[in-house]
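Undergrad: no FASTA, just this:
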């Protein structure tokens, strides 16, 4: 009798859908990523400072602070270890870097909004880099209990090599708005997993603004666990010379009568004479509608403006549908230059060509920025876009 040896599958899908990716909290369960791996093919592995293969600089305690406004009600902030049963409930990381962050972290930040509490002023979580010569790992868990309403602003600043996991647990009839503002120094490296789990009739508004960092790779995912959920994922990013931004999303419609909308907009500019790497972005959007997710209504869009030579944007929308009993589903992605009709209109009104192009870029982003409910964040993003465009001849 011949004995059959069965080896465990790693870094792969057990089934045929994007939603069934291999996940684990243990870094040893993942192989070291290679450039030819599908999910890493856009990422410059040599620029990750060893986050992907364990050769990262010495690890240190992350600098994570939480500012709770005086108006807050029912908000609890705790520092916990990874063996706390209240964290990790949104699911395990989908890649080796996320598992490394979980395995190596010393503590996590847990913010809980009590049942039926209402908080319309944002709780601010600030992650400050510890410097490029060290590495920091952490987890930020936001739990919004049944019937609660909350706004959370997560901001990254300073320089460093950083990897983390975020999880958002949104209870039944609860509402969470998250703004993730990536404002690192331009030499920072940051890779993050972001997982959301929505209860019955829960609402999630997830906003990402990425302007800083040398290499930033974010993986947001949403899973509906009961009918009636509503998720909106919005993002803006602006890449210059030497910057690489990657957004890799998954919306998993596993329950009936849920809605999702994804809208990301990015711009890129570069100086071909610079000795820095080209400006580069990659956006991959996956939406899965499972066989039992009747009544789903979903759409995803990614728009990119390439402003100069030496810049490249990749946009890959994917839609998997296992049932025809849905309200609607679609996707769109574009990579291009200015809208000639808009430019002609502004020039015909006597506006300087360079100023006209800047107005078009700012208007391009306004559709997303205008939906962010925190005015201070909206104003800051508008200022950052203006600074990005200052002195650039489009």
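TA: Received the coordinates, thanks. All values reported here derive from a predicted model rather than from experimental measurement.

Undergrad: can we go C-alpha only for contacts and neighbour counts from here?
TA: OK.

Undergrad: what about the helices in the stretch 201-350 of the chain?
TA: Assigned by DSSP state H, counting those that start in this stretch, the helices in the stretch 201-350 of the chain fall at 340-348.

Undergrad: Strands along that one, start to end?
TA: Along the stretch 201-350 of the chain, counting by DSSP state E, counting those that start in this stretch, strands occupy 203-210, 215-224, 230-239, 244-253, 259-268, 279-289, 297-306, 311-321, 328-336.

Undergrad: Surely residue 248 touches residue 220?
TA: Yes: using C-alpha atoms under 8 Å, residue 248 is in contact with residue 220, at 6.7 Å.

Undergrad: Second structure for comparison follows:
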């Protein structure tokens, strides 16, 4: 088992009513073209489509350029022996292949990191143990860039775990060769004071398969931006998400799937639960089917369960289709309150109210938790859900 554990310097890898946004016009076009140069993006003011839900004042200067790398994270990476682990400079040609920053914070992260981490799984290797990378914030502002590449027909499971306290902007790349299969679980379990903004770019090769599970619990503000494109026909992408948003937290997940190759498939399912005053969850699901992407099959779903008054949800699915020659395309969004009838039904069968509440929420998330497929991670997340519910009952 290859192991690396290093303390990384700043810049290293490593209200009562429920508000629901109505569906808007398609927002797949950004206000500025993608670029690695932060100077190509104007400082956002909150009126831009991609920033209108984000409380900019809570980004601690990540959007304006006033946030300087003055903190540190501790990165702990473990992987099977056949995995190649490298630390590289910005000039490495492998950086940026999966995608380009599409907003100012992502460009700031790219312009500010010192060293990038590149993790490679050789061709035709099927890993029998997950790759695990834990990033623990130790205060201050940090930037990072990480690349995970699976060569053709390789298979791997990747666990990304974020803990501690930091103000962090980072880019993560997943590059899947032809026929490769990657399952990645990204857990945001930060301290309540942390800020985390990250663009995840995935490039899916011919007949390759990506399964992504994004889990968000902690942090004052967390904004995750998964983006998927295809390098050849036959690629598949399954994007799942689970978030539990508590008092005052802002959790934002913005997805973009660019169907730019024929006969590819995507499926998105994100679920969130909210409780407490000023808990705010945002989900944006953008899917673009280009004219050349004939045979595309895509569907996206977002569901939110509001447990208490004072929470707000903005859920906006967007679908843009440039060809009629597709296998299928659709989307759905639903937000609802915790139903007293569900509790009553369970309580009439002798189940105490607190336990009934846990059962309903656990059932709401069960399908997504099972997608993880790593027992210790699943058990940890279930325990975290239980702790959140215990706190709300107390």
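TA: Okay, I see it. Just so we're clear, the structure is a prediction, and the values are computed from it rather than from any experiment.

Undergrad: ok, back up a step: figure out which of the strands of the stretch 201-350 of structure 1 is closest to residue 86 of structure 1.
TA: Minimum separation from residue 86 of structure 1 across the strands of the stretch 201-350 of structure 1 (C-alpha to C-alpha) falls at strand 215-224, 17.8 Å.

Undergrad: Average offset of the closest one relative to structure 2?
TA: Overlaying structure 2 shows strand 215-224 of structure 1 at a mean distance of 0.5 Å from the equivalent residues (mean C-alpha distance after the TM-score superposition for structure 1).

Undergrad: That strand aligns to what range in structure 2?
TA: Per the alignment by TM-score structural alignment, strand 215-224 of structure 1 matches residues 221-230 in structure 2.

Undergrad: Looking at residue 248 and residue 220 of structure 1, which is more packed in?
TA: Ranked by neighbour count (other C-alpha atoms under 10 Å), residue 248 of structure 1 and residue 220 place residue 220 first, with 22 against 18.

Undergrad: need the contact list for that one.
TA: Neighbouring residues of residue 220 of structure 1 by C-alpha atoms under 8 Å, 6 or more residues apart in numbering: 193-196, 247-250.

Undergrad: cool, residue 90 of structure 1 as well?
TA: 167-169, 195-197.

Undergrad: That one matches what in structure 2?
TA: Match for residue 90 of structure 1 (TM-score structural alignment): residue 98.

Undergrad: That match belongs to a helix, doesn't it?
TA: No: using DSSP: H, G, I helix; E, B strand; the rest coil, the assignment for residue 98 of structure 2 is coil, not a helix.

Undergrad: Grab the nearest non-local neighbour of it.
TA: Leaving aside its sequence neighbours, residue 98 of structure 2 sits nearest to residue 203 (C-alpha to C-alpha, 6 or more residues apart in numbering; 4.9 Å).

Undergrad: Could you verify my assumption that the one you found touches residue 229?
TA: Yes: judged on C-alpha under 8 Å, residue 203 of structure 2 makes contact with residue 229 at a distance of 5.1 Å.

Undergrad: gap between residue 178 of structure 1 and residue 123 of structure 1?
TA: Spatial separation of residue 178 of structure 1 from residue 123 of structure 1 under the definition C-alpha to C-alpha, to the nearest Å is 10 Å.

Undergrad: where do the contact lists of these two overlap?
TA: 151-153.

Undergrad: Residue 242 of structure 2 versus residue 376 of structure 2, what's the distance?
TA: 17 Å.

Undergrad: So between those two, which is more surrounded?
TA: residue 242 (22 against 9).

Undergrad: What residues does the aligned partner of that one in structure 1 make contact with?
TA: Applying TM-score structural alignment, one finds that residue 242 of structure 2 aligns to residue 236 in structure 1. Shown in contact with residue 236 of structure 1 (C-alpha under 8 Å, 6+ apart): 208-210, 264-266, 365, 368-369.

Undergrad: Over to residue 358 of structure 2?
TA: 386, 389.

Undergrad: go on, residue 105 of structure 2?
TA: Neighbouring residues of residue 105 of structure 2 by C-alpha under 8 Å, 6+ apart: 38, 62-63, 169, 197.

Undergrad: and it, that's in a strand?
TA: No: with three-state DSSP as the criterion, residue 105 of structure 2 is helix rather than part of a strand.

Undergrad: So it versus residue 255 of structure 2, what's the distance?
TA: 16 Å.

Undergrad: Skipping adjacent residues, who's closest to residue 232 of structure 2 in space?
TA: residue 206 (4.2 Å).

Undergrad: and the one you found, what pairs with it in structure 1?
TA: Aligned partner of residue 206 of structure 2 by TM-score structural alignment: residue 200.

Undergrad: hang on, its match in a helix?
TA: No: in this structure, residue 200 of structure 1 is coil, not part of a helix, as judged by three-state DSSP.

Undergrad: Is it correct that it is in contact with residue 226?
TA: Yes: A contact is recorded between residue 200 of structure 1 and residue 226 when judged using C-alpha under 8 Å, the distance being 4.6 Å.

Undergrad: before we move on, the earlier item: mean shift of the host helix or strand of the residue nearest to residue 98 of structure 2 relative to structure 1?
TA: Assigned by DSSP states H and E, residue 203 of structure 2 belongs to strand 195-204. On superposition with structure 1, the mean distance recorded for strand 195-204 of structure 2 (mean C-alpha distance after the TM-score superposition for structure 1) is 0.4 Å.

Undergrad: relative to strand 250-259, how tilted is that strand?
TA: Counting by axes from the mean of the first three to the mean of the last three C-alpha atoms, to 10 degrees, strand 195-204 of structure 2 points 20 degrees away from the direction of strand 250-259.

Undergrad: Going by neighbour count, list what's buried in strand 195-204 of structure 2.
TA: Of all the residues in strand 195-204 of structure 2, those buried under the rule 16 or more other C-alpha atoms under 10 Å are 195-204.
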